[in-house]
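Undergrad: Got a predicted model here, sequence first, then my questions.
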Amino acid sequence: MSIFMMSVLGTGERKESKIATVTVPESELKKKNEALEKELKESKEREEQMRRQLQSTWERLRVAEEAEERLCSQLGELEAEAVYQARDYHDRIVSLMDQLSRAQSLLHKAHTSSSNSL
């Protein structure tokens, strides 16, 4: 058997420390110690599992941020290309409208001159 000592405070104006001895069977202390060790081990395992999950989540976040940066860069390039294509398209339309206007003008002059010669 093992002796377990604990401090007991007295009541009243003056506080005095009294020591009482309590006899606790050694097997009971071993059981409590084993239970505490088991609980500590489980707690450390949970902590390690949470650490691995945190590391995994951190890595996924890093990958997602890199992917976001690449997508933003690609989107910027596509937007710039779209602007260039729109400008080329607009220039082509303006050119075709000028050609059409000149053709209509020539037709109108040809029609007018053929009407005058009659």
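TA: Perfect, I can see it now.

Undergrad: can we go C-alpha only for contacts and neighbour counts from here?
TA: Will do.

Undergrad: what helix or strand is the residue nearest the centre of the chain on?
TA: When Cα atoms, centre = their mean is applied to the chain, the residue found nearest the centroid is L61 (4.6 Å). Assigned by DSSP states H and E, L61 belongs to helix 26-116.

Undergrad: name the helices or strands packed onto that helix?
TA: Where contact means 3 or more Cα pairs under 8 Å, 6 or more residues apart in numbering; DSSP states H and E, helix 26-116 is not packed against any helix or strand.

Undergrad: redo that, cut-off 10 Å
TA: The helices and strands touching helix 26-116, judged by 3 or more Cα pairs under 10 Å, 6 or more residues apart in numbering; DSSP states H and E, are strand 2-9.

Undergrad: Tell me how far V94 lies from A80.
TA: Look at V94 and A80: by Cα to Cα, to the nearest Å, they are 21 Å apart.

Undergrad: The structure to be compared is supplied as follows:
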Amino acid sequence: MAPAISIGIAMPASGGVRKTSVVVGAAEEAELLRRRNAELEREVAALRAELDAARRRAETAEEGEERLCAQLGEAEVEAVELARAYQGRVQELARELGAALRVPATS
């Protein structure tokens, strides 16, 4: 087995300053990340509020649609009843006219 050789790395005289600037840079980055996180949380809260409002509007629209469909159904029933009554009256008048035309006029 070969003997181990150790190679030393020379540190500049300002080596301690470098570590401090790295720590300060990390602290600044952490603060930036905290601020960005808070900003994103506010955006998420605003989007959730907007989503809730949209959900309420959709529910209101759906309820309105259901009421309109019910009213339309009632109107259709009424229209069918009126059409049947009208058709019955026309047939009745046609029978009366036919009977009147078969009777000889006496003058």
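TA: On my side now, so go ahead. No experiment lies behind these values; they were computed from the predicted model shown.

Undergrad: For the two chains, what TM-score is obtained?
TA: TM-score of the superposed chains, computed with TM-score structural alignment, normalised by the length of the second structure, equals 0.74; 89 aligned residues with a Cα RMSD of 1.8 Å.

Undergrad: how distant is whichever helix or strand V17 of the second structure is part of from the center of its chain?
TA: V17 of the second structure is part of helix 15-102 when elements are defined by DSSP H and E. Centroid separation between helix 15-102 of the second structure and its chain, computed with Cα atoms, centre = their mean, to the nearest Å, is 6 Å.

Undergrad: can you pull the contacts of T60 of the second structure?
TA: A54, E66 (Cα atoms under 10 Å, 6 or more residues apart in numbering).

Undergrad: Distance of the aligned partner of it in the first structure relative to T57 of the first structure?
TA: When the first structure is aligned by TM-score structural alignment, the residue opposite T60 of the second structure is V63. Look at V63 of the first structure and T57 of the first structure: by Cα to Cα, they are 10 Å apart.

Undergrad: now swap in R87 of the first structure and tell me
TA: 45 Å.

Undergrad: and stretch 64-74 of the first structure, how far from the second structure on average?
TA: For stretch 64-74 of the first structure, the mean deviation from the second structure after alignment is 0.6 Å (mean Cα distance after the TM-score superposition for the first structure).

Undergrad: Please disregard the earlier target; I meant stretch 45-59 of the first structure.
TA: Compared with the second structure after fitting, stretch 45-59 of the first structure has a mean deviation of 0.9 Å; criterion: mean Cα distance after the TM-score superposition for the first structure.

Undergrad: Show me what that stretch is in contact with.
TA: If you take Cα under 10 Å, 6+ apart as the criterion, stretch 45-59 of the first structure is touched by E39, L40, K41, E42, S43, K44, R60, L61, R62, V63, A64, E65.

Undergrad: returning to that earlier point: kindly provide the distance from the match of T60 of the second structure to K31 of the first structure.
TA: 48 Å.

Undergrad: R87 of the first structure now?
TA: R87 of the first structure sits 83 Å away from K31 of the first structure, going by Cα to Cα.

Undergrad: measure the aligned residue in the first structure for V80 of the second structure to L100 of the first structure for me?
TA: Aligned by TM-score structural alignment, V80 of the second structure pairs with V83 of the first structure. Going from V83 of the first structure to L100 of the first structure by Cα to Cα gives 25 Å.

Undergrad: likewise E69 of the first structure?
TA: Going from E69 of the first structure to L100 of the first structure by Cα to Cα gives 46 Å.

Undergrad: residues touching R102 of the first structure, list them.
TA: By Cα under 10 Å, 6+ apart, the contact list for R102 of the first structure reads L96, H108.

Undergrad: Done for today, thanks.
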